[in-house]
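Student: Predicted model follows, preceded by the sequence.
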Amino acid sequence: MRRRFCRPPRLDLPSLFPEGSGEALPAVHKVASLGTPRRVLALLFPRLPVERLRHPGPLAIWAAQGSRRIVLSLSPEAEAAGLEPGQALADAQAILPDIILVPEDPAADVALLDRLALWALRFTPLVGVVGANGLLLDITGVEHLFGGEAALREAVLDRLARMGLSAVAAVAGHAGTALALVRTGWNGLVPTGEEEAAVAPLPLAALNLEPTLMGVLHGLGLRDIGSVAAQPRPGLVRRFGPALARALDEALGRAARPITPIRPPPDMAAAHDFADPVVTREGIEAALDALLVDLCRALREAGRGARRMLLRAHRVDGDVQEIAIGTGLASRDPKHITRLFHEKLERLEPDCGFERIVLEAPRTDPLTGVQEGLGTTGRTERREELAQLLDRLAQRVPVWRLAPRASHWPERAMARVSAFGTVEVPDGWAPRPRPVRLLRRPPILQVMAQVPDGPPFRLRLGRIWHRVLRAEEAERIEPEWWRDTPDRLPRDYYQVELDSGARLWVCRAGPMGPDARWVLHGHLP
């Protein structure tokens, strides 16, 4: 088992997630400098819909395009029999009568690609999805952890092959260049600075243009990227629009193509690789303990504490499982974080075993001014103990507190806020006797009241009439003109005590009369 720690950078810097090689690796990896040339690995899955089904023998995925049914994806056995993507489904059946036909399922294909993107986080924390069957991995600064770019590329392809997936992989200095290469089936590495020479001979299909635009360019005798790039740029933009110029610049490495990550890189992370897959709860807990020691030490050195932590377990078969915990206050206490993870570890399903476990701190906050080991004041200690108790409760049930809001209406006067947030009291706000809990759907009451605008002396609760022993004067609440509609009626609230001993908070909307509406808004203590 090899243990490593890394502190990945923000989106504009390369990220470092090591993958195991046979060599001993240092415990801490430093971020590549800003001057490091950017390197991107593009992956394209040409048979993703077919390989998702894992069905042996000739298989075809088809889709309806208008009144036609077209073959979208084919298994290697079907292609060996002479079938081609884009072929009419009837022709495919005539050539290979025994072929198995399955309609397309775009949602399932997207879900598989998303799982592959999550799986690719084992190589770098900056992974993006491109189109319906492509991935972009920013591998800047991590290639040396795998023995170089070529070894990293081979490791990715080898693991995908073991998962039953075929892929085309290319490494270049620009995302657009790597994508253009894999779209034409090109495998390999392009040295930095040689992007234009590598892309110029490629056909226009590498640019992923609209079929109509490609037909026009072919009609003009322009059949490769180099010939199109050699044309005067103003004429291209004027005739074909800026999209063609942008696609050319991205492919040639003259313009950067941004990578939209599936999730922002974490502030800090630590990882374990296992020579033998871990299948027991004890092994997972031991790995978590070791990762927490490394991560909390790095947080302490940086003067920060984690507000959220994510445990990601990579299974041998390519499945990726995640569990997350959150803390109300920034924390770097391994014992406390271990307790938060303890019950959630039951959700992990090792099955054939985990070969890699990663612990990330996606969100951290400054945590300074606490000198650990020298003791804390009683007030600070009680605050930390309360925060840890609320953290443990929050893993099971929602935890929140009430805060006053600037409103006279009872249902607007309080709001749920974080249990750890600072509560600000609005100017002029003063607490009044209110029920502990307002009824969400106040039941309508039948009331006998003194006139005009007097308190009730009898009311019907359920099927029983009750006599009112005591009632306080009405509390008038007017509509909030800046928020309510003009037709909203004022309310009169009464605190009443019944002969049964119950104390109620009843409300009358509008003036006294046959149209007055009485409701029960809550029970008083």
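Tutor: Sure thing, it's come through.
Student: drop to CA atoms for contacts and neighbour counts, all remaining ones
Tutor: Will do.
Student: so how far is the longest helix anywhere in the chain off the chain centroid?
Tutor: Determined from DSSP state H, the single longest helix within the chain is helix 281-302. Distance of helix 281-302 from its chain centroid, counting by C-alpha atoms, centre = their mean, to the nearest Å, is 23 Å.
Student: take a look at this one as well, against the first:
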Amino acid sequence: MPSRRIIAIWFPYMGAERILRKTQHNPEEPIIIVAKKAQSEIITSISAVAQYKGLFVGQSLRDASAICTRLFVQTQNSYAETQFLKGICRWSSKFSPWVASEGNSGLIMDITGCSHLFGGENEMIAQILLAYDKLNLTAKIGCADTVGAAWALSRYSEKTLQNYRNGDAIEQEARATRSRSAKRSFKDISNNLKISKSNKYFVAPPGKIRQSISNFPVAALRLEIQTQNTLAQLGLRQIGDIINQPRASLNRRFGLSLLKRVDQALGNLPEPISPLQPELNFGVRISFPDPIGLKPDIIAGLDRILDRLCSNLKKKTLGAQKILLQAFRTDNTIGSIEVGLAQSSNSFKHIRDLIIIKLDDLDVQFGIDILRLEATRTEVLTKYKHVGHVLVGERNKSRTEKNKNPENLISKLGARIGLENIIRLHPAKSNIPEKTYTMLSAAWSEPAKKWQKPKSYRPVQLWTPEIINAPDKPNPLSEFKWRGKIWYITESYGPERISPEWWLDEPKWRSGVRDYWFVQCATGDRLWIYYAHGALMSSGWFCQGKFA
């Protein structure tokens, strides 16, 4: 069985070349794409001409303008770039059925069993590059046995060959060593690396992963920036330096993430490829002859496209969980609002009410040319639901008709404050007072069906224990000082002893075993106080709750 062969395709100028294809701008003029980060504009993509003039990704627009005065600047449209990459991914499936997008500017292609159809790996890669050239896209390709090695070859092979250091480097060797070193030509470098190189692609022979990537920088392992900086401080700047280190020490210092990337690159750990699956697209749009900006006009356009969206969802027996409304403005920018539903729905009125609540957040600026509405997340709605007793079904039906469904309320509240800010309490198995419940998102959880009755009374309000001034003795109190005043006790019930969970080190329970008391004060307040017997922390009296 032939070994697995992977191709990694990198588009170093994808963002700028997408704009170049769209605007037909002069390719001889530098093109940069910028995005706002904090208080400055940072370059996210550049053209080849801009790179030749000294610009780079991550540079601020202010510095780039100082280096090159004539720049064609465009604002980044991340959504358009993502859709553009998905289109390239689908188009590239004519070379191999197993193609997936990688990051924001790359593809991963499994060509196992496909290369012979094109006359071999080199011929196949040459045809892929020729096809991308016809699309006016610059591509760099790496081919190896693993995804990690192919990714490294596509992005770092050219730099490694250009910066390859041998014995002829004046600053590298001592004088005596330089005098005895043999002169090596550039052709010997590719033989040492065992990589067949060309201008835009690099192919590592099967079974030669270690030799192919050993001289690459550690960034070729797809590590985090912090890990790369730490490795550089330790003198581990190349992949070969990491491979030769003991795995136990690397694991203690950097965790499993570093070893995982090394194993994936060398083929010791599988790294599956998830090809781009055809998706059901529930999106509708409307174009206007003239830009609009008034809220009534936007609502009128929304009504026309929302009716079509709900009809499409009903045909597939689906309900929308998330709705995305996009407004394509006259200055080629996009404003958007997103609405989440607590319960999937394809009701026109329900979805319309939620979108109108957030419509004021939509910035129209100079006007809107196109409105687009998409159900980004959907769920199957069963046509028939078992409701049990007939009376129960009628009660649920009447509640829905009266719009008293709690899911509708959660959706409307979520449109204002966010679904993640609405919680629902569920019972938890614990004797610790503050751990008898757990908090879940109300939008994605069902109501609690049964709460276990506590063995004794519990307060309706719980707060963080507050120290009260009282004698440091476990005897019942007659009075105590708390929150700046003296409280006189008329009745006391207790104690109820609660021990901490010994298998956990809870900082709040380091005061040891607690004796809880229900006390009735002369003011009518009924409080829940306890005496902590002391452990790692000193003993004392505390107040933790209040009864109704």
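Tutor: Noted; the coordinates are in hand. Predicted model, so just to flag it, every value in this text is computed and none were measured.
Student: Same question for the longest helix of the first structure: list its buried residues.
Tutor: Of the residues in helix 281-302 of the first structure, 284, 287-289, 291-296, 298-300 count as buried by neighbour count, 16 or more other C-alpha atoms under 10 Å.
Student: I'd like to know which elements it is packed against.
Tutor: For helix 281-302 of the first structure, the elements it packs on are strand 2-6, strand 268-278, strand 304-315, helix 334-342, strand 354-366, judged by 3 or more C-alpha pairs under 8 Å, 6 or more residues apart in numbering; DSSP states H and E.
Student: Next one: Ser40 of the second structure relative to Val34 of the second structure, how far apart?
Tutor: 10 Å (C-alpha to C-alpha, to the nearest Å).
Student: any common contacting residues for those two?
Tutor: Leu61 (C-alpha atoms under 8 Å, 6 or more residues apart in numbering).
Student: mean shift of the longest helix of the first structure relative to the second structure?
Tutor: Once the two models are superposed, helix 281-302 of the first structure sits on average 1.6 Å from its counterpart in the second structure (mean C-alpha distance after the TM-score superposition for the first structure).
Student: whereabouts in the second structure does that helix align?
Tutor: Mapping helix 281-302 of the first structure onto the second structure (TM-score structural alignment) gives residues 295-316.
Student: follow-up on the earlier one: can you say which of the helices and strands packed on helix 281-302 of the first structure is nearest to Ile100 of the first structure?
Tutor: For these, the distance to Ile100 of the first structure is smallest for strand 304-315, at 30.9 Å, taking C-alpha to C-alpha.
Student: now what about the closest one, what contacts it?
Tutor: Outside strand 304-315 of the first structure, the residues that touch it by C-alpha under 8 Å, 6+ apart are 119, 122, 296, 299, 320-332, 350, 352-368.
Student: what's next to the longest helix of the first structure, contact-wise?
Tutor: The contact list for helix 281-302 of the first structure (C-alpha under 8 Å, 6+ apart) reads 3, 5, 268-272, 278, 305-306, 332-334, 338, 345, 357-359.
Student: Mind checking which of those residues are buried?
Tutor: Among those, those classed as buried by 16+ other C-alpha under 10 Å are 3, 5, 268-272, 278, 305-306, 332, 334, 345, 357-359.
Student: Among the residues you listed, which pair sits farthest apart?
Tutor: Longest span within those, C-alpha to C-alpha: Val278 and Gly305, 28.7 Å.
Student: So for Ser40 and Val34 of the second structure, which sits in the more crowded spot?
Tutor: Val34 (23 against 11; other C-alpha atoms under 10 Å).
Student: in what helix or strand does that one lie?
Tutor: strand 31-37 (DSSP states H and E).
Student: next SSE after that strand?
Tutor: Moving toward the C-terminus from strand 31-37 of the second structure, the next helix or strand (DSSP H and E) is strand 40-46.
Student: And what about the residue of the first structure most remote from its centre, helix, strand or coil?
Tutor: Within the first structure, Val451 marks the point farthest from the mean C-alpha position, 60.6 Å out by C-alpha atoms, centre = their mean. The assignment at Val451 of the first structure comes out as coil when based on DSSP: H, G, I helix; E, B strand; the rest coil.
Student: which residue packs closest to it, ignoring adjacent ones?
Tutor: Counting by C-alpha to C-alpha, 6 or more residues apart in numbering, Met512 is the residue found nearest to Val451 of the first structure once chain neighbours are left out, at 7.3 Å.
Student: The one you found and Pro455 touch, don't they?
Tutor: No. Met512 of the first structure lies out of contact with Pro455 (C-alpha atoms under 8 Å); the separation is 10.2 Å.
Student: okay, now Glu479 of the second structure: neighbour count?
Tutor: Neighbouring residues of Glu479 of the second structure were enumerated by other C-alpha under 10 Å; the total is 16.
Student: To which residue of the first structure is it aligned?
Tutor: Superposed on the first structure with TM-score structural alignment, Glu479 of the second structure falls opposite Arg458.
Student: Does its match belong to a helix, a strand or coil?
Tutor: Assigned with three-state DSSP, Arg458 of the first structure falls in the strand class.
Student: quick one: it from Thr422 of the first structure, how far?
Tutor: From Arg458 of the first structure across to Thr422 of the first structure, the span is 44 Å (C-alpha to C-alpha).
Student: Ok, Ser407 of the first structure next?
Tutor: 19 Å.
Student: and His112 of the first structure, how many neighbours does it have?
Tutor: No, residue 112 of the first structure isn't His; it's Leu. Leu112 of the first structure has 16 neighbouring residues, counting by other C-alpha under 10 Å.
Student: Helix or strand for it, just tell me which one.
Tutor: If you go by DSSP H and E, Leu112 of the first structure is part of helix 106-119.
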